[in-house]
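A.B. asks: Pasting the sequence and the predicted model now:
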Amino acid sequence: VQRGEKILWNGGFSVNSDRRLCAMNLGLFILVALVNLCTGSEKVAHLLVLKSMDKFETVVTKNMTVTINVFNVGKNTAFKVEVDDSLWPSAGVQMVEGQKTASIASIEPGFNQSVTYTFAPSLPGELSLGAAKVTYDLQASGEESKAVFSNILPVLPVLTASEYDKRHTRHIKEWFTFFVLTLIPVGLPACMYVMAQNKLQALMAASSGAAKGGKKK
């Protein structure tokens, strides 16, 4: 479990400085605004869970890293935070580093905690990672608890090495073909122009030489 840096934005909301989350900032701010409107002046904890992975396509036996960021966008501390990302079927998956579950003692308002684990798929096909579940207590005494879920990631294609090479080699060939076809209408007229200029200069040089020869006679 890692504690993210606190970076203050307008309104006092903090996000992790990881660049991978930059594209999500606008959505997070909208959600924060909605939460603040709903809660009003009530001082309670509200957790926002964002799940991400380092790539959206992988190869069998290659490592994939999943990061779960838990933001406290409320006005009070969240206690006994339990992160559980074991809801998706893990058949054909080998854990490499970290765990899909974690316990966090507390998250203060305006701060976030992150949970990261790495796995490697052992079979080709598709993986549906589902949503992570987070439960927490609103009070230190544990009298009242709440559960929230993260976003659902898109289905992850797991390719064999040969499938991956074919897919990406095909793209390279397509770009090369496009480049060649683009050069033909642009390069052919340019070549013809240069050839015409060379012929014109040769004719002018020959004509000039003939004129000089006539004067000498």
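C.D. replies: All right, it came through fine.
A.B. asks: Only C-alpha atoms from now on, for both contacts and neighbour counts.
C.D. replies: Will do.
A.B. asks: which secondary structure element contains the nearest residue to residue 81 once chain neighbours are set aside?
C.D. replies: Closest residue to residue 81 apart from its sequence neighbours, by C-alpha to C-alpha, 6 or more residues apart in numbering: residue 136 at 4.4 Å. Using DSSP states H and E, residue 136 sits within strand 133-137.
A.B. asks: Please name every helix or strand in contact with that strand.
C.D. replies: Other elements packing on strand 133-137 under the criterion 3 or more C-alpha pairs under 8 Å, 6 or more residues apart in numbering; DSSP states H and E are strand 78-84, strand 145-149.
A.B. asks: all helices of the protein, in order?
C.D. replies: Here the chain has its helices, by DSSP state H, at 25-39, 161-216.
A.B. asks: in the shortest one, what counts as buried?
C.D. replies: Within helix 25-39, the residues that qualify as buried are 28-29, 32, 35-36, counting by 16 or more other C-alpha atoms under 10 Å.
A.B. asks: In this structure residue 149 contacts residue 83, no?
C.D. replies: No: Residue 149 lies out of contact with residue 83 (C-alpha atoms under 8 Å); the separation is 9.6 Å.
A.B. asks: neighbour-wise, which of these two wins?
C.D. replies: residue 83 (25 against 19; other C-alpha atoms under 10 Å).
A.B. asks: can you tell me how far the residue nearest to residue 95 when sequence neighbours are not counted sits from residue 199?
C.D. replies: The shortest distance from residue 95 to any non-neighbouring residue, by C-alpha to C-alpha, 6+ apart, is to residue 119 (4.3 Å). Distance, residue 119 to residue 199, using C-alpha to C-alpha, to the nearest Å: 67 Å.
A.B. asks: count of residues packed around residue 190?
C.D. replies: 12.
A.B. asks: That should have said residue 199, apologies.
C.D. replies: Residue 199: 12 neighbours (other C-alpha under 10 Å).
A.B. asks: Equivalent analysis for the one 5 residues further on, please.
C.D. replies: Counted by other C-alpha under 10 Å, the residues lying close to residue 204 total 12.
A.B. asks: Alongside the first one, take a look at this:
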Amino acid sequence: MRILIGVIIVGFIMLAGVLSYQGYQQALTGGDDPLTTSYQFEKPRPIIDFVLTNQDDAPFTAKHLLGQWSLIFVGYTSCPDICPTTMAKLSSMYEQLNAIAPVQIIFLSVDPARDSIRKLQDYRNFFHPKIVAVTGEHAKLYPLTQSLGMVYAMTGTGADYQVDHSASLVLINPQGERVAVFKTMANTQGQGDMSSAQIIHDFRLLTKS
């Protein structure tokens, strides 16, 4: 009996925590419609200054984040699964997102040894010609990804090494500050996923709050 009561109490505590979190996120977005796949920070978080190179072999700096919203995705062109899936999803909703608020989608390659400027350009063009693809030396990438709340690491040896990396999307406001992160949630197959509908729904709330 005591065990049953304990389980019930724990259940109520967990439910209260979920409801409290939803209420907190609703308060931040200013309405009763909760965020579905993202987390909004209580206050915007600054990111470090940086200088990278885009798919046109031109400098891409923190100044390019100003004046519009930005969605940043960390990956690499040789990625076999999550990168092409996410890029296809982002490219398919590019116009819908921009109809809500001006936003640039940025593919941040963390594999500079293999992702040449030409490869970045081809990869970007394959998905959407308006997506921005950038990269740089690891000495620049490591501190930037850390500032974005993302991580990556090389695994394996030889030419076929893999890159473990965050699968989230980081939302940057027009002031160049990190305001939210879109996180994958387990789908029916137990794999991390976030639907286009969820991203569009949360993007609308986050850009209006």
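C.D. replies: Everything's here; your move. Keep in mind it's a predicted model, so treat the numbers as computed, not measured.
A.B. asks: And the TM-score between these chains?
C.D. replies: TM-score for the superposed chains, counting by TM-score structural alignment, normalised by the length of the second structure: 0.24, backed by 91 aligned residues with a C-alpha RMSD of 6.0 Å.
A.B. asks: Out of the buried residues of helix 25-39 of the first structure, the closest to residue 172 of the first structure would be?
C.D. replies: Nearest to residue 172 of the first structure among the buried residues of helix 25-39 of the first structure: residue 28, at 36.6 Å, using C-alpha to C-alpha.
A.B. asks: Helices of the second structure, start to end?
C.D. replies: Secondary structure of the second structure (DSSP H): helices at 2-29, 82-92, 94-100, 117-127, 138-147, 196-208.
A.B. asks: Only the buried residues of the shortest one, if you could.
C.D. replies: Neighbour counts using 16+ other C-alpha under 10 Å place 94, 97 of helix 94-100 of the second structure among the buried residues.
A.B. asks: Ok, the last one next?
C.D. replies: Taking 16+ other C-alpha under 10 Å as the basis for neighbour counts, the residues of helix 196-208 of the second structure that come out buried are 199-207.
A.B. asks: Would you mind measuring from residue 205 of the first structure to residue 196 of the first structure?
C.D. replies: 14 Å.
A.B. asks: ugh, wrong one, I meant residue 26 of the first structure
C.D. replies: For residue 26 of the first structure relative to residue 196 of the first structure (C-alpha to C-alpha), the value is 58 Å.
A.B. asks: again with residue 148 of the first structure
C.D. replies: Residue 148 of the first structure is 74 Å from residue 196 of the first structure, by C-alpha to C-alpha.
A.B. asks: So which of those two has more stuff around it?
C.D. replies: With neighbours defined as other C-alpha under 10 Å, residue 148 of the first structure and residue 196 compare such that residue 148 has more, 15 against 12.
A.B. asks: surely the more buried one meets residue 83?
C.D. replies: No: with contacts defined as C-alpha under 8 Å, residue 148 of the first structure does not count as touching residue 83, sitting 9.9 Å away.
A.B. asks: Report the set of residues contacting both of these two.
C.D. replies: Common contacts of residue 148 of the first structure and residue 83 (C-alpha atoms under 8 Å, 6 or more residues apart in numbering): 133-135.
A.B. asks: Check which helices and strands the longest strand seen in the second structure is in contact with.
C.D. replies: Longest strand of the second structure, by residue count under DSSP state E: strand 38-46. Counting by 3+ C-alpha pairs under 8 Å, 6+ apart, the packing neighbours recorded for strand 38-46 of the second structure are helix 2-29, strand 177-182.
A.B. asks: orientation of it relative to helix 2-29 in degrees?
C.D. replies: 50 degrees (axes from the mean of the first three to the mean of the last three C-alpha atoms, to 10 degrees).
A.B. asks: got the buried residues for strand 38-46 of the second structure?
C.D. replies: Buried, per 16+ other C-alpha under 10 Å, within strand 38-46 of the second structure: 38-40.
A.B. asks: Just give me the closest of those to residue 119 of the second structure.
C.D. replies: residue 38 (30.6 Å).
A.B. asks: Could you check how far the closest one is from residue 179 of the second structure?
C.D. replies: With C-alpha to C-alpha as the criterion, residue 38 of the second structure and residue 179 of the second structure are 10 Å apart.
A.B. asks: go on, residue 100 of the second structure?
C.D. replies: Separation of residue 100 of the second structure from residue 179 of the second structure (C-alpha to C-alpha): 17 Å.
A.B. asks: top of the shared contacts of residue 148 and residue 83 of the first structure by neighbour count?
C.D. replies: residue 134 leads those on contacts (other C-alpha under 10 Å) with 22 neighbours.
A.B. asks: Go ahead and confirm that one touches residue 79.
C.D. replies: No: Residue 134 of the first structure lies out of contact with residue 79 (C-alpha under 8 Å); the separation is 11.5 Å.
A.B. asks: on that earlier part again, which among the buried residues of helix 25-39 of the first structure gets closest to residue 164 of the first structure?
C.D. replies: Comparing those against residue 164 of the first structure with C-alpha to C-alpha places residue 28 closest, at 33.8 Å.
A.B. asks: Now do the same contact list for that closest one.
C.D. replies: Contacts of residue 28 of the first structure by C-alpha under 8 Å, 6+ apart: none found.
A.B. asks: distance of it from residue 3 of the first structure?
C.D. replies: Distance from residue 28 of the first structure to residue 3 of the first structure, counting by C-alpha to C-alpha: 18 Å.
A.B. asks: Residue 210 of the first structure too?
C.D. replies: Note on residue 210 of the first structure: its distance to residue 3 of the first structure, by C-alpha to C-alpha, is 87 Å.
A.B. asks: now do residue 196 of the first structure
C.D. replies: 70 Å.
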